[in-house]
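Trainee: here are the coordinates; sequence isn't available:
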């Protein structure tokens, strides 16, 4: 199927899951994960109405930002790990960053965000499964990270992101997500601008939407499994 057909199918699946779990219509946004995919695929998705795209690799993200600058309302999200020496490129080009988990990176992104641009939207990455191999802070560190980010002038905290360990059932996955959702709701009570819970990919979209996700990150189901270079 084409990119446009795949997008239509994924959107239909999101609508069906919103209905299944009594979520408000259009409360879950779709982030198309376009890492390693060619410009032509992104342009096809854009033509089909997709505006939000997620990239994992800094140089690739910067190159795509430059080559597709004529698409004025495209919205670039950085969803990969951030190295200190690459933070400036991210701060200068991206609209969102999903992977804040270190004070140093938060400070650098704020310092390096161009003053003529709106503040950079950021999400704190939480390691909800406690995996040593995964990035993210622990939930008990969340309050300190929130306080830090809210003091920085050129980044704006929008919510939380997580990539949990795979579970054997939907019910188990929902159980893993529960503490994160509780933390997200607690943050919303403190700050009305907190509005984004970025959880859920192709393999756990149902559990994520059941658990309050407001943004799902989908790549393969839209662009296919084969890796490309742009």
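Mentor: The structure has been received and is ready for your questions. Everything numeric here is computed off the predicted structure, so don't read it as measured data.

Trainee: going forward, measure contacts between C-alpha atoms and count neighbours the same way
Mentor: Fine.

Trainee: next one: whichever strand or helix holds residue 91 to chain centre, how far?
Mentor: In the assignment (DSSP states H and E), residue 91 maps to helix 87-93. Taking the mean C-alpha point of helix 87-93 and that of its whole chain, the gap between them comes to 16 Å (CA atoms, centre = their mean, to the nearest Å).

Trainee: helices and strands around it, which ones?
Mentor: helix 58-67, helix 103-112 (3 or more CA pairs under 8 Å, 6 or more residues apart in numbering; DSSP states H and E).

Trainee: buried sites along the first one?
Mentor: Read that as helix 58-67. Counting neighbours by 16 or more other CA atoms under 10 Å, one finds that the buried residues in helix 58-67 are 58, 60-62, 64-65.

Trainee: next one for the comparison:
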């Protein structure tokens, strides 16, 4: 069986290969290791292999890990799961990034609850690019207003967009979705100073996502093994 370090190296190698195939600069795509349901010991192994960006889907599980691993000061913790109003305070107090903002109420609460002693919270808007009822996220029509609201909040820095495209699309659907997402991202990337992150792509659609401008891919099972 491969170790976490070996699987991490393989995942990074695949990212590097797809980045080169897309004629993009080396190191222009970051790897977010999705560590949900995995023990702290697995995260420590990945950290020792050089990984620094970790994504958590569940608030309390993520906070527990952050507290247990606070001695590893250079870990960057990303909240990537849906966020309810009653959980914003603990997220604002512990995470470095929130990728799943989908409405102004959540953004306002995160801003108001971010401690002054911490740097501003880096945030992404989750975009429901395929308009699926089963998924969280702002619609493209809601995006402009939400961007304006977040840009006015001093304790948040809007860094870009996160999306989870439809599962098992046809090639045409995938191209259309990723092309539209890239177009929206690039529009705001040219307008806004800090808008530099497009978080899209997992193991199954990593290549097409990188070809369409993803700057961060989220990989879990291929690094840590099957989830509990």
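Mentor: Yes, it's here. Given the structure is predicted, the values throughout are model-derived calculations rather than measurements.

Trainee: got a TM-score for the pair?
Mentor: Both chains were compared after superposition, and using TM-score structural alignment, normalised by the length of structure 2 their TM-score is 0.97; 227 aligned residues with a CA RMSD of 1.0 Å.

Trainee: tell me the one among the buried residues of helix 58-67 of structure 1 nearest to residue 107 of structure 1.
Mentor: Minimum separation from residue 107 of structure 1 among those (CA to CA) is found for residue 58, which lies at 18.1 Å.

Trainee: got a list of what that closest one touches?
Mentor: 78, 86, 89-90 (CA atoms under 8 Å, 6 or more residues apart in numbering).

Trainee: mind checking how far the residue lying closest to residue 84 of structure 2 once chain neighbours are set aside is from residue 137 of structure 2?
Mentor: In space, not counting the residues next to it along the chain, residue 84 of structure 2 is nearest to residue 106; the distance is 7.5 Å by CA to CA, 6 or more residues apart in numbering. According to CA to CA, to the nearest Å, residue 106 of structure 2 and residue 137 of structure 2 sit 12 Å apart.

Trainee: now residue 198 of structure 2
Mentor: Using CA to CA, one obtains 14 Å as the distance from residue 198 of structure 2 to residue 137 of structure 2.

Trainee: looking at these two, which is more packed in?
Mentor: Using other CA atoms under 10 Å as the criterion, residue 198 of structure 2 and residue 137 rank with residue 198 on top: 28 against 24.

Trainee: what is the helix or strand that contains the more buried one packed up against?
Mentor: Secondary structure here is read from DSSP H and E; on that basis residue 198 of structure 2 sits in strand 197-199. Contact here means 3+ CA pairs under 8 Å, 6+ apart; on that basis strand 197-199 of structure 2 packs against strand 156-162, strand 216-219.

Trainee: what's the mean distance for that strand versus structure 1?
Mentor: Superposing on structure 1 and averaging over aligned pairs (mean CA distance after the TM-score superposition for structure 1), strand 197-199 of structure 2 comes out at 0.2 Å.

Trainee: what range in structure 1 matches that strand?
Mentor: Counterpart in structure 1 of strand 197-199 of structure 2, with TM-score structural alignment as the criterion, is residues 196-198.

Trainee: residues in contact with the matching stretch: which ones?
Mentor: For stretch 196-198 of structure 1, contacts defined as CA under 8 Å, 6+ apart pick out 98, 123, 158-162, 181, 184, 212-217.

Trainee: and which of those is nearest to residue 116 of structure 1?
Mentor: Of all the contacts of stretch 196-198 of structure 1, the one with the least separation from residue 116 of structure 1 (CA to CA) is residue 158, at 20.0 Å.

Trainee: leaving out chain neighbours, which residue sits closest to the closest one?
Mentor: When the adjacent residues along the chain are set aside, residue 158 of structure 1 lies closest to residue 194, with 4.6 Å between them (CA to CA, 6+ apart).

Trainee: burial check on that neighbour, number of neighbours?
Mentor: The number of residues packed around residue 194 of structure 1, counting by other CA under 10 Å, is 19.

Trainee: do residue 163 of structure 1 as well
Mentor: 19.

Trainee: show me the contacts for it.
Mentor: Per CA under 8 Å, 6+ apart, neighbours of residue 163 of structure 1: 126-128, 199-200.

Trainee: leaving out the residues flanking it, which one is nearest to residue 63 of structure 2?
Mentor: For residue 63 of structure 2, ignoring the flanking residues on the chain, the nearest one in space by CA to CA, 6+ apart is residue 94 at 6.5 Å.

Trainee: relative to residue 64 of structure 2, how far out is the one you found?
Mentor: Computed with CA to CA, the distance linking residue 94 of structure 2 and residue 64 of structure 2 is 10 Å.

Trainee: same check, this time on residue 48 of structure 2
Mentor: Going from residue 48 of structure 2 to residue 64 of structure 2 by CA to CA gives 20 Å.

Trainee: just residue 73 of structure 2 next, same as before
Mentor: Separation of residue 73 of structure 2 from residue 64 of structure 2 (CA to CA): 15 Å.

Trainee: for residue 207 of structure 2, same thing?
Mentor: When distances are taken as CA to CA, residue 207 of structure 2 and residue 64 of structure 2 turn out to be 33 Å apart.

Trainee: ok so, going back, now do the match of strand 197-199 of structure 2: distance to the chain's middle.
Mentor: Between the mean C-alpha location of stretch 196-198 of structure 1 and the chain-wide mean there is a distance of 7 Å, by CA atoms, centre = their mean.

Trainee: swap in stretch 86-93 of structure 1?
Mentor: Counting by CA atoms, centre = their mean, stretch 86-93 of structure 1 is centred 16 Å from the centre of its parent chain.
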